[in-house]
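need a structure here:
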Amino acid sequence: MPDICYDLLQLVNWVKNQKNVMPIIETFTSQETRKPEKPLKTYIWVMWWQKDSIPSLVLNNINRMKRMSGHQVIVINQENIQEHLTVPSIFLAELNRVN
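The predicted structure is shown next:
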């Protein structure tokens, strides 16, 4: 038997023989996996900077995500970005200058 297998077998046997370790191991192996009572809320984040000029293709895709995903879809734009993110003012100024 290779040394690594022998060492691993020794370790397993040692752990099994430890009276203070086995109750802890048994609590993990005997418990059923539980789902959280309340599922975590999942978001889909989309950014389209110019709120007033969203192309119909993009708007249709956003609406489709809202209908089909089962998740809350949040569209970030120049009017609401600071409600969701902390963005340095120099970055916002550059975005507004370019657009």
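
C-alpha only now, for contacts and for neighbours.
Will do.

helix, strand, or coil at residue 46?
Reducing the assignment to helix, strand or coil with DSSP: H, G, I helix; E, B strand; the rest coil, the entry for residue 46 is strand.

wait, it sits on residue 76?
Yes. Counting by C-alpha atoms under 8 Å, a contact exists between residue 46 and residue 76, whose distance comes to 6.0 Å.

more crowded one of these two?
residue 76 (19 against 12; other C-alpha atoms under 10 Å).

please report the distance of that one from residue 3.
Taking C-alpha to C-alpha, to the nearest Å as the measure, residue 76 and residue 3 are separated by 58 Å.

let's see this one next, to set against the first:
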Amino acid sequence: MLSSALKAYVNAIDDPYTIYMDTEQNSGFQEELKGSSDFEGIGAVISKKDYYIQIDEIIKGSPAFAAGLMMLDRVVMIGSGLTKGLDVNQAVSQIRGPK
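The predicted model follows:
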């Protein structure tokens, strides 16, 4: 419940450079920043916005950056599957694929 309230508060700020990350998102983001060898990812922080997955942050020099993804982009497909209705964990799992 606190997480939802914090998300609402941050969204009300209406600043494209201000985002709220829950504990899990923050952990993944910190791993990306450290360049941990056991982390698989594309170098983007995502969230669920309405029914879609949204790019909230791109790490410069990452695969997401190289692919031209930008902040506030909506991810509508991963592979051949639509992302509408996926939660963040499901989307991350599909983006990363098998280890």
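
mind checking the TM-score on these two?
Laid over one another, the chains give 0.24 as their TM-score (TM-score structural alignment, normalised by the length of the first structure), with 41 aligned residues with a C-alpha RMSD of 3.9 Å.

tally up the residues packed near residue 94 of the first structure, please.
Residue 94 of the first structure sits with 10 neighbouring residues when counted by other C-alpha under 10 Å.

how far away is it from residue 46 of the first structure?
Taking C-alpha to C-alpha as the measure, residue 94 of the first structure and residue 46 of the first structure are separated by 20 Å.

what does residue 72 of the first structure give?
When C-alpha to C-alpha is applied, the distance between residue 72 of the first structure and residue 46 of the first structure equals 11 Å.

who touches both of residue 46 and residue 76 of the first structure?
Shared contacts of residue 46 of the first structure and residue 76 (C-alpha atoms under 8 Å, 6 or more residues apart in numbering): none.

helix or strand: which one has residue 73 of the first structure?
Mapping residue 73 of the first structure onto the secondary structure by DSSP states H and E places it in strand 72-76.

distance-wise, check residue 12 of the second structure relative to residue 64 of the second structure.
27 Å.

try residue 55 of the second structure
Residue 55 of the second structure sits 10 Å away from residue 64 of the second structure, taking C-alpha to C-alpha as the criterion.

need the overlap of contacts for those two.
Between them, residue 55 of the second structure and residue 64 share the neighbouring residues residue 44, with contact defined by C-alpha under 8 Å, 6+ apart.

just checking, what packs against the strand holding residue 73 of the first structure?
Secondary structure elements in contact with strand 72-76 of the first structure, counted by 3 or more C-alpha pairs under 8 Å, 6 or more residues apart in numbering; DSSP states H and E, are strand 43-47, helix 56-69.

show me which of residue 12 and residue 64 of the second structure is the more surrounded one.
Set side by side, residue 12 of the second structure and residue 64 give different neighbour counts by other C-alpha under 10 Å, the larger being at residue 64 (19 against 9).

sweet, I'm off.
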